[in-house]
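S.K.: here is a sequence with its predicted model. Questions after.
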Amino acid sequence: MSRPLYQVADVLERNEESLSAYTGNTWQLRTLHALRKCRTAALGGHIDRCDNGQCRQLQLSYNSCRNRHCPQCQGHKREAWIRARGSELLNVPYFHVVFTLPDTLNQLCLHAPKTVYTILFGTAWGVLRDFGADPKFLGADMGMVAILHTWGQNLSLHPHLHCIVPGGGITANGKWKYARNKGKYLFPVKAMSKVFRARFVESLRKEFDRPRSFYDKLFAKDWVVYAKRPFASPQYVVEYLGRYTHKIAISNHRITSLADGRVSFTAKDYRKGGAVQLLGLSDAEFIRRFGLHILPKGFVRIRHYGILSSSRKKMVLPLLMAEMGRCTPEEKPPPILHRRCPRCKEGTLVTVFMFDGRGPPEHWMVKLENQNRNTPNKTA
């Protein structure tokens, strides 16, 4: 994929002096400044040399912020996560289930995001777990991987949980039991929606002292839970899920213009079949909306439950794979080559010098300038 013409960091940089006016708390402000400085001289950097004797190319790189909200820092993390999950795939159908909170709760999400989102995770898993345990629907112990997203395509607040659920579970005798129709049907979504709403509101009552009218409004709305049809194959699950795990509110590639103090970006309108439209926001509004999706410090947005939890999967998954076969070969995947030399495509970049925010010494800059002046660009 080609480099984007514009970046979220560009918007933050040109509004550096006024960022504090657009954010709700110091953690959001700290995060925005980290994104603004990402891969710039402000964070320091390093000089690498290709270990290929016929190349020996020098390359100057600035350090990444490594913040989970940064559009520039998710690629390697996503690839590593996908590889780790690939070895855990069961040879069964998988469902994509989404639990969505109504917009009535948006203000509460802004006021107490950690509490509300924790309730969302717990309630979603409780619904799936109990439906799975009910012999009327399955009668087995299930698992789930859940990823929290808080945004809509226009950057508005839209909290929802993406859940990947195996189409079945483990019975009391330790055997795998498929969901209905050989795992092609999970549970009735209308029933799940009602139970999800009731349990979520019950948990809210325990945490927040709000008037009865507030909770009446929540029950007046239909809550959205839907389950997409099973994936074409288990191997596709992790690749699909990889799109969601390290996704952020907006990618740099969606930004089409930064002009006259406004940000233009593309967005899909799902009410019109996913048609792409062009939206425009002022810098201030763009930054404000982006800040809505900065999660509280330390909040875990990817969670594993049931037979897929870290405490159980090491024991359970090998037994199930022995029973049903593996989805992927049991072999070590090739290394991630993000340190490959971009010039010769053969050597590996080895760091030869690191520097702080003051920048590299002058003699290194002279070497780089001479190299760039005398060496033809073979990547062109």
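M.R.: All right, it came through fine.
S.K.: C-alpha from now on. contacts and neighbour counts both.
M.R.: Fine.
S.K.: do you know how far Ile307 is from Phe355?
M.R.: Noted for Ile307: a distance of 46 Å to Phe355, by C-alpha to C-alpha, to the nearest Å.
S.K.: okay, the two: which has more neighbours?
M.R.: Ile307 (20 against 16; other C-alpha atoms under 10 Å).
S.K.: mind listing what the nearest residue to the more buried one once chain neighbours are set aside touches?
M.R.: Closest residue to Ile307 apart from its sequence neighbours, by C-alpha to C-alpha, 6 or more residues apart in numbering: Gly143 at 4.7 Å. Counting by C-alpha atoms under 8 Å, 6 or more residues apart in numbering, Gly143 touches 129, 165-166, 169, 304-309.
S.K.: mind putting those in JSON lines, distance to Ala34 included?
M.R.: As requested, the contacts of Gly143 are exported to JSON lines (distance: C-alpha to C-alpha, whole Å):
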{"residue": "Arg129", "distance to Ala34": "39"}
{"residue": "Val165", "distance to Ala34": "35"}
{"residue": "Pro166", "distance to Ala34": "38"}
{"residue": "Gly169", "distance to Ala34": "43"}
{"residue": "His304", "distance to Ala34": "29"}
{"residue": "Tyr305", "distance to Ala34": "32"}
{"residue": "Gly306", "distance to Ala34": "36"}
{"residue": "Ile307", "distance to Ala34": "37"}
{"residue": "Leu308", "distance to Ala34": "33"}
{"residue": "Ser309", "distance to Ala34": "32"}
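S.K.: buried subset of the residues you listed, written for ChimeraX?
M.R.: Buried residues among the contacts of Gly143 (16 or more other C-alpha atoms under 10 Å), as a ChimeraX selection:
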select :129,165,166,169,304,305,306,307,308
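S.K.: okay, pairing it with this:
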Amino acid sequence: MITLNAIVQRSGAAYRAQCGTRLSDHQRRVMHAIEACRTEALGGQVFTCPACQTLRYSYHSCRNRHCPTCQQDAGAAWLTDQQALLLAVPYFLVTFTIPAELRPVARANQAQVYAAMFRASAAALQQVAADPRHLGGQLGMLGVLQTWTRDLRYHPHIHYLIPGVGRTATGQLVFPPAENFLLPMRPLAVLFRAKLRAALRQIPHGTVIPAAVWEHDWVIDCRPVGTGETALKYLAPYIFRVALSNNRLLSADDDQVTFRYRHSDSGENRTSTLPVNTFLDRFMAHILPKGFVKVRYYGFFRPAVRADLRRIQAQLWLLRRHGQFDPGIPQPAALARGAQITPCPVCGIQMQGRHLAPRSARAPPQSVNAPGLA
């Protein structure tokens, strides 16, 4: 199987030499982590079949959040943890994007611009929602930063998963006027543009943005996505997917890489063939700044006010029980996490495992935020 790890192992050293100082130390550490992932360098385990003595080696993963091999199964665990956040109301996915003219500034100042995008979009949502003419209450929001298009081009945007319910300052629940409507998008776009403009004036190069950027209309997308469970399953890939999953890679050699993607307008599958260094350039553009938090909670979803969330869940349950509210969706159900077993590939009997020491002196990374690998 063709993997990003194999491409980086084969071409990473030459790519880093060509880039020179254009790559940050953090980007280089990420590449080294991907190169070492599931190799002897990180140690692992060897499994022995007690019946036929077949051996199977399983090396440790790097657990870096930018490694597609390590992120394949992370979504299931996250879905289980999010069970406590589910509300029995319709959910919406609201997406904030920035114009193409702002992308060079964003790429040159990633930590500052991404943080400003979060602050401006979240504040705009809460301000419009608080207006009695629209909703009249505070929202609960789960925001996720994504920086790529399907063909790996740089396109930073933020997805917000929002339940269709608000909470007033007195603790009362308020609901949108229709199941498929959350907030008016035009005033939301105007407010987001104004707040982001003010924030970008405080960062390097923020004053050289063309004036036309602030004069044309900005577009914000809002669409209903069904129940809480459906919405979480929809959003999980955005949280744990890196810019390119391994199953989209079609071919790779020393000169070029071919991968498939779905065209956003037509919906048809297409292929893109790039020189290997161009391919790595596109991938490296999506390495997040060290320590940057790409998933953020706002309103009554914030961890510090989870007691408010529990009260909202109880209020919705009482309203539904007494027939005062019917969202037309089932109550949230538990999301189960399956156990992992290692069967023998020859005879099918469960294999017995023992640890392998890493080839290097250090232990394998223990978290995605381990020093040098985040």
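M.R.: Structure's in. What do you need? Keep in mind that what you see is a predicted model, and the values were worked out from it rather than measured.
S.K.: could I get the TM-score for this pair?
M.R.: Scored against TM-score structural alignment, normalised by the length of structure 2, the superposed chains reach a TM-score of 0.85; 345 aligned residues with a C-alpha RMSD of 2.3 Å.
S.K.: hmm, back to that, what does the residue nearest to Ile307 of structure 1 align to in structure 2?
M.R.: Under the alignment (TM-score structural alignment), Gly143 of structure 1 pairs with Gly140 of structure 2.
S.K.: now do the strands in the stretch 151-300 of structure 1.
M.R.: Counting by DSSP state E, counting those that start in this stretch, the stretch 151-300 of structure 1 has strands at residues 157-166, 168-170, 176-178, 225-228, 255-259, 262-269, 275-282.
S.K.: from the chain's centre, how far out does the fourth one sit?
M.R.: Its chain's C-alpha centre and that of strand 225-228 of structure 1 lie 19 Å apart, by C-alpha atoms, centre = their mean, to the nearest Å.
S.K.: report the buried residues of that strand.
M.R.: Buried-residue list, strand 225-228 of structure 1, by 16+ other C-alpha under 10 Å: 225-227.
S.K.: now do the helices in the stretch 101-250 of structure 1.
M.R.: 106-111, 113-133, 180-183, 189-207, 212-219, 234-245 (DSSP state H, counting those that start in this stretch).
S.K.: before we move on, the earlier item: now the match of Gly143 of structure 1: how far from Ile312 of structure 2?
M.R.: In this view, Gly140 of structure 2 and Ile312 of structure 2 are 10 Å apart by C-alpha to C-alpha.
S.K.: would you turn the strands of the stretch 151-300 of structure 1 into TSV with distance to Ser61 of structure 1?
M.R.: Putting these into TSV (distance: least, C-alpha to C-alpha, whole Å) gives the following:
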stretch	distance to Ser61 of structure 1
strand 157-166	35
strand 168-170	48
strand 176-178	50
strand 225-228	42
strand 255-259	24
strand 262-269	28
strand 275-282	32
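S.K.: out of those, which is closest to Arg199 of structure 1?
M.R.: With C-alpha to C-alpha as the measure, strand 225-228 is the member of the strands of the stretch 151-300 of structure 1 nearest Arg199 of structure 1 (13.5 Å).
S.K.: now for Phe96 of structure 2, how many residues are close by?
M.R.: Considering only other C-alpha under 10 Å, Phe96 of structure 2 is surrounded by 23 other residues.
S.K.: middle-most residue in structure 1, spatially?
M.R.: Nearest to the mean C-alpha position of structure 1, counting by C-alpha atoms, centre = their mean, stands His246 at 2.6 Å.
S.K.: which position in structure 2 pairs with that one?
M.R.: So His246 of structure 1 corresponds to Phe240, using TM-score structural alignment.
S.K.: go on, Leu12 of structure 1?
M.R.: Counting by TM-score structural alignment, Leu12 of structure 1 corresponds to Val8 in structure 2.
S.K.: does the closest residue in space to its match that isn't next to it in sequence sit in a helix, a strand or a coil?
M.R.: Nearest non-adjacent residue to Val8 of structure 2, counting by C-alpha to C-alpha, 6+ apart: Glu35, 5.9 Å away. Using DSSP: H, G, I helix; E, B strand; the rest coil, the secondary structure recorded for Glu35 of structure 2 is helix.
S.K.: do I have it right that Glu35 of structure 2 meets Ser11?
M.R.: No. Proximity of Glu35 of structure 2 to Ser11 does not meet the contact threshold set by C-alpha atoms under 8 Å, at 10.0 Å.
S.K.: between these two, which is the more surrounded one?
M.R.: The neighbour count for Glu35 of structure 2 versus Ser11, taken as other C-alpha under 10 Å, is higher for Glu35 (22 against 16).
S.K.: look up how far Glu101 of structure 2 lies from the more buried one.
M.R.: 34 Å.
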